[in-house]
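K.L.:
Provided below for reference: sequence and predicted model.
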Amino acid sequence: MTASDNPLAHGIGGSADLPISPSLAIAGAVAALVVSFTVLALAWRTPRYDSSSSGRPAWPWLDRLVHSSAWRVGLRVVGFVVFAYAVMVAVLGEDQLTNPIFGIFYVWWWVGLVPLSLLFGPVWRAISPVRTINLAFARISGSDPEVGMLEYPRRLGYWPAALGLFAFVWLELVYPFSTELGPVRLWCAAYVAIMLIGGALFGNSFYERADPFEVYSTLVSKMSVWGSSREGRLLVRSPLANLATVVAQPGLVAVVAVLFGSTAFDSFRESSVWVRYVQSTDTSSFLLNNLALVVFCVGVGLIFAAGCMLTGVAPGTDRRTLPDLFAHSVIPIVVGYIVAHYLSYLVHAGQNTLIQASDPFGNGSDILGTGDWSVNYWLSYHPTLLANIKVLAVVLGHVLGVIAAHDRALKLLPRRHQLTGQLPLLFAMIAFTVGGLYLLFAS
C-alpha cells in the first residue's frame, strides 16, 4: 500500500507541493506581524472587545430554531447514529485500514471538528454521544444532568482536557500500533467510560472542562461568528469579539500548547532532518518520538508563558495569571496551523472514509450509496493554490493572535507598559511563525 492509498497517511505536504520560496514566505510573515503590531500601536489605543456587550442578536427565526427542542434532539440523534455506526464497525469490522473506523476516528472526529466548529459553533457539545447517554441516565434516575453528586473543582480547570488531548495525539503520532483496531477500540472505550463517570460525578460542567473534544471544539468555535448572550440568546459577533469571551481557567495554556505543539511535531517528524536522525541512531525511534512530542508541547507552553510574564505589570498583579489570560490569543494560531497542516488530509482522507463507510465489512455492500465514488484530488493538482492557502492560514492566524493579544494587553497592563509589555509576546509569536512556516516547508 502506497502512502497515497493509505487513508491515514497525512501531513502538510513538503516543498514539492509548496511551489513558493520558503525564505520569501517566512520574511513576509514576519513583516506582516511587525507591521500589524505597529499599526495597532498607533491606531488601537483603547480596548474594543467587551465580552459582556459585544454582538448583535441573530435573526429571530434562527434563534427560535437553534433553541427549539426539535433542533437539539435532531442534533443528538445525528451524533448518536454516527456513534452507534462507529461502535458497530469498531466491534464487528475487520482489523484492516479499509475499516472506516480509522477515518472516522482520525479524520472526521479529530480534524473535521475544526471546520464544523468554525462554521456552526461548538458542534461537539450539541452532538456529543456521551452527553446524550448521560442525559438518558439522568432521565431514568430522575436526576438533573446539569448537576452531579460533586462540584467540579475549579483548580482542575482544563487540565483533564489537556491530558485527554495529549493522550489522543500520542496515540495518533507516536504509538507504533495506532492503525490497529485494538488500540483504537481501547482508547474510545476508555474515553466513553471516563466521560460517563465524570458526568455522573460532576454533571455537565465536567464535559465543559474535561471532555477533550468538547473543549477543543468550543475553543475553535470562538473563531466563528456565533455566540450567546448571558440570557442565552443567539448572537452574531465578529470572530475577534467572540474570541475575547474565552474564560481564563487553569490548564488553558496546556490545552493550546498540546494542540499547537502536537501539530508542529506532526510536521517535524516527517521532515528529512528528523527522519535521517532517527534512522542513524541506535536509540529507539519510539523513545525519540515520545521525547520530541513532549518537548514540542512543553516548549510551546513555556515560550508562550515566558512571553506573557516578561512584562511590566501593575502592583499586586501575579505574573503567573497572565498566560491563561492571554491564552485565547493562541487559538487563531492553532486554527491557522491546523488548516495549513491538515487541509489536504481532511479533503482526501475524508472522502475516502465516506467511500469506505458505505461498505464497512468489505462484502461489497453499498449502504450509503457512496461505494462507487472515487477520491477527487483536485486540490493536490493545484499546488500553487494549496501553497497559498497554507501560508495564508498560518500568517492570518498569527496576525489575528497579535490583535487579540494587543486588545487584552490594553485591558490588563498599566498604561506605561501597554506597548513595551507586549514585545516579549510579539517575539514569541514571531518565533511561532518562523517555526511553523519552516516546518511547513521542511516536511
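P.N.:
It's in.

K.L.:
from here on, just use CA atoms for contacts and neighbour counts.
P.N.:
OK.

K.L.:
state whether residue 373 is indeed within a helix.
P.N.:
No - according to DSSP: H, G, I helix; E, B strand; the rest coil, the state of residue 373 is coil, so it is not within a helix.

K.L.:
put this beside the first:
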Amino acid sequence: MDGPRTDAADEPSRRLARPVRVVAVAVVVVAGTLAGRAVAHSGGLRGVAPESLTVPTWLFLATGGGVVGASFLLASFVTDRSFVRRLDTWRGPTLSTGRVLRLSGRALGLVGLLVVLASGFAAGSVTPTDPIRNATTLVVWVGWWGLVVAATYLVGDVWATLDPFRTVAGPLPSLDRSYPDALGSWPAVAGLLLLVFVEVVTPLADDPRLLATVVAAYGVATLAGAVVFGAETWFGRGDPLARLARAYGRIAPLERTADGLAVRLPGSGATSAAWVDGRDDAALVVAVVFATTYDGFVGTGLWQSLARPFVAAGVPPLVLYVALLVGGFGLFYAGLAVAGRLARRTAATYLTPAALVRRFAPSLLAIAAGYHLAHTLGTTLSLLPTTLAVLAAPLTPPVAPPTLVVPSWIGGVGIAAVLGGHLLAIWIAHTAAYELFPDRMQAIRSQYGITLVMVAYTMVALWIVTTPGGAPPYL
C-alpha cells in the first residue's frame, strides 16, 4: 500500500470543503422548511440528568483520558504479530438463520412501521398526544434508537433484517440507474447529519404526528433511491440508517455470512479497511461518532452560554445550530485528518495521510457505540415497561403518566460504556497497525495520532455524559 506522497493527500481540509458545503446546503434547506415548526424541544425523552460527580470534573476527565492513554501503552506490549492475527481472524461456530426467522424479523419490522404511522397520525383523535404514552414515540425512541441500534453493536446487524423500507423495496420495480461513484457514501453522511439536526431543532421527540410525518417522508425518500438505483445498491451505499447499522455491526460479535451468523471477537470486524475505500466512508464513521455527541452537547449549559451572545445580537438560533452541526462535524473530521498526518510522520512511511485515515477510522466506531449506550441506556430502561404496556393495549394506554424510575447504577454503566468503547477502539487500531506495518516499532508509532484523538473524544464524551442536560435552548 506504500506509495508516493501526493499534495492532495496532504490537504484534507481542501478535500472536505465540497462535501461539507453539500451537507450545509441540505441542512439549511430543511431548516428553512422546518422553521415554522422549530418550537422549544421539551426534552421529554432526552434522558434523565446524570448524577452529580463527587470528585472535581477536571480530575475525572483527566483520569478518563489517562485510562485510554494507559491502555495504549499496555497494548503496545502485545507485539506478537501472530497472536494479534489469531485474535483478529478467530471465528467460532456458525449459527444457522432459518427462513422462518428471517421472515419473522421482516414481519416484525413492517408491523413496527405500521404502528408508528398509525399511532402517530391518529394522535389526538384515537391515541394520546403525550409522547411517553404514544406508541409512535416509544417505538422509535425506545424500540429503535434504544434497543435496535444497541443490538447492532452488542449482537449484530439486526436492522438488515428488520428494516421495513428494505422489505418494501424488495419487490418494487427498479430503474437500475448506475450509482455515481462520485456520490459514494456522501448521501448517507448528509442524511445521518440531517436526521440528528431535525431531531434537535424540532419537537420530534414530543410530537407523535410530526414524528410519523418524518418517518413517512424518510420512507418515501429511501424507497425512491431504491427504485432509481436498485435496492441492493441504495441500501448498501446511500441509505443513512442502513449504513449506520452496517457500520455499528462491524464491532458486533456476530457476523452475517452466506451460511448464517459466525461468532467472532468484538471489534474484529472493524479491523479491515476494505469497506473504507475513500474519504466519504471515513466521513461516515466520523458522522456516526459526531451524531450522538451533537445531540448531547446542545442540551448542556456550555452550549447555552456560547449561543447566548449571538442570540442577543439577533442571530437566528437555527443558524447557530446549523453552524454547530457543520463546524462540529468538520472539527471531528479534521481531528481524524490530523491523526493521519501525524501517523505518517511518526511512522516514517510513504503511505499518504488519506490512506492512514482510512485504516484507522473504523476504530472510532467502538467509541460511538460506547457513547450511544451511555447516552440512551437510562431513558431506554426507564421507558421500556411503559413501551410494552402501550404496545399491549395501544388504544387504551394508562391514564396516569408513567413514573420514570432509573436504577442508581445507570450512571456507572454509562461511564463504563464510554471507557470500554475507547479501550476496544485502542485494540482495533493496534490490530490494524500491525496488519499495515511490518516493523513493530513503526506499527506502535503509527498509533500516536489516533490515540491522541481518542483521548480527546473520551474526555468530551465523559463530560457530556456526566453533565446535567436539558432541552436545546433558544428554539
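P.N.:
Yep, it's here. Owing to the predicted nature of the structure, the values given are computational and were not obtained by experimental measurement.

K.L.:
and the TM-score between them?
P.N.:
Comparison of the two superposed chains (TM-score structural alignment, normalised by the length of structure 1) gives a TM-score of 0.83, and 412 aligned residues with a C-alpha RMSD of 2.9 Å.

K.L.:
middle-most residue in structure 2, spatially?
P.N.:
Taking C-alpha atoms, centre = their mean, the centroid of structure 2 lies closest to residue 288, which sits 3.3 Å from it.

K.L.:
pretty sure residue 340 of structure 2 contacts residue 351?
P.N.:
No - with contact defined as C-alpha atoms under 8 Å, residue 340 of structure 2 and residue 351 do not form a contacting pair (9.7 Å).

K.L.:
compare these two (neighbour count), which wins?
P.N.:
In this view residue 340 of structure 2 and residue 351 are compared by other C-alpha atoms under 10 Å, and residue 340 has more residues nearby, 30 against 21.

K.L.:
the residue nearest to residue 457 of structure 2 when sequence neighbours are not counted: what's it in contact with?
P.N.:
With C-alpha to C-alpha, 6 or more residues apart in numbering as the criterion, residue 457 of structure 2 has its nearest non-adjacent residue at 8.0 Å, and that residue is residue 367. If a contact means C-alpha atoms under 8 Å, 6 or more residues apart in numbering, then residue 367 of structure 2 has 289, 418, 421-422, 424-425, 457-458 as its contacts.

K.L.:
now for the residues you listed, which pair is the farthest apart?
P.N.:
Every pair in the contacts of residue 367 of structure 2 was compared (C-alpha to C-alpha); the two farthest apart turn out to be 289 and 424, at 14.6 Å.

K.L.:
my read: residue 139 of structure 2 touches residue 111, true?
P.N.:
No - assessed by C-alpha under 8 Å, residue 139 of structure 2 is found out of contact with residue 111, at 10.8 Å.

K.L.:
between these two, point out the one with more neighbours.
P.N.:
Counted by other C-alpha under 10 Å, residue 139 of structure 2 and residue 111 do not tie: residue 139 has more neighbours, with 22 against 13.

K.L.:
how much space between that one and residue 239 of structure 2?
P.N.:
Residue 139 of structure 2 sits 21 Å away from residue 239 of structure 2 when distances are taken as C-alpha to C-alpha, to the nearest Å.

K.L.:
ok, now residue 315 of structure 2?
P.N.:
As defined by C-alpha to C-alpha, residue 315 of structure 2 lies at a distance of 33 Å from residue 239 of structure 2.

K.L.:
more neighbours: which of the two?
P.N.:
Neighbour count, other C-alpha under 10 Å: between residue 315 of structure 2 and residue 239, residue 239 has more, with 26 against 13.

K.L.:
any idea how far the spatially closest residue to the more buried one that is not a sequence neighbour lies from residue 246 of structure 2?
P.N.:
Nearest residue to residue 239 of structure 2 in three dimensions, chain neighbours excluded: residue 188, at 5.3 Å (C-alpha to C-alpha, 6+ apart). Noted for residue 188 of structure 2: a distance of 12 Å to residue 246 of structure 2, by C-alpha to C-alpha.

K.L.:
what do you get for residue 295 of structure 2?
P.N.:
21 Å.

K.L.:
cool, residue 21 of structure 2 as well?
P.N.:
26 Å.

K.L.:
more crowded one of these two?
P.N.:
Neighbour comparison, residue 21 of structure 2 and residue 246: the larger count goes to residue 246, with 21 against 12 (by other C-alpha under 10 Å).

K.L.:
so the helix or strand the more buried one falls within aligns onto which residues of structure 1?
P.N.:
Remark: residue 246 of structure 2 resides in helix 240-249, with elements defined by DSSP states H and E. Residues 212-221 of structure 1 are matched to helix 240-249 of structure 2 when aligned by TM-score structural alignment.

K.L.:
same question, stretch 289-301 of structure 2
P.N.:
Using TM-score structural alignment, the residues of structure 1 aligned to stretch 289-301 of structure 2 are 260-272.

K.L.:
may I see the buried residues of that stretch?
P.N.:
Of the residues in stretch 260-272 of structure 1, those with enough neighbours to count as buried (16 or more other C-alpha atoms under 10 Å) are 260-271.

K.L.:
could I get the residues you listed as a markdown table with distance to residue 8 of structure 1?
P.N.:
Putting the buried residues of stretch 260-272 of structure 1 into a markdown table (distance: C-alpha to C-alpha, whole Å) gives the following:
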| residue | distance to residue 8 of structure 1 |
| --- | --- |
| 260 | 20 |
| 261 | 20 |
| 262 | 16 |
| 263 | 15 |
| 264 | 17 |
| 265 | 16 |
| 266 | 13 |
| 267 | 15 |
| 268 | 17 |
| 269 | 15 |
| 270 | 14 |
| 271 | 17 |
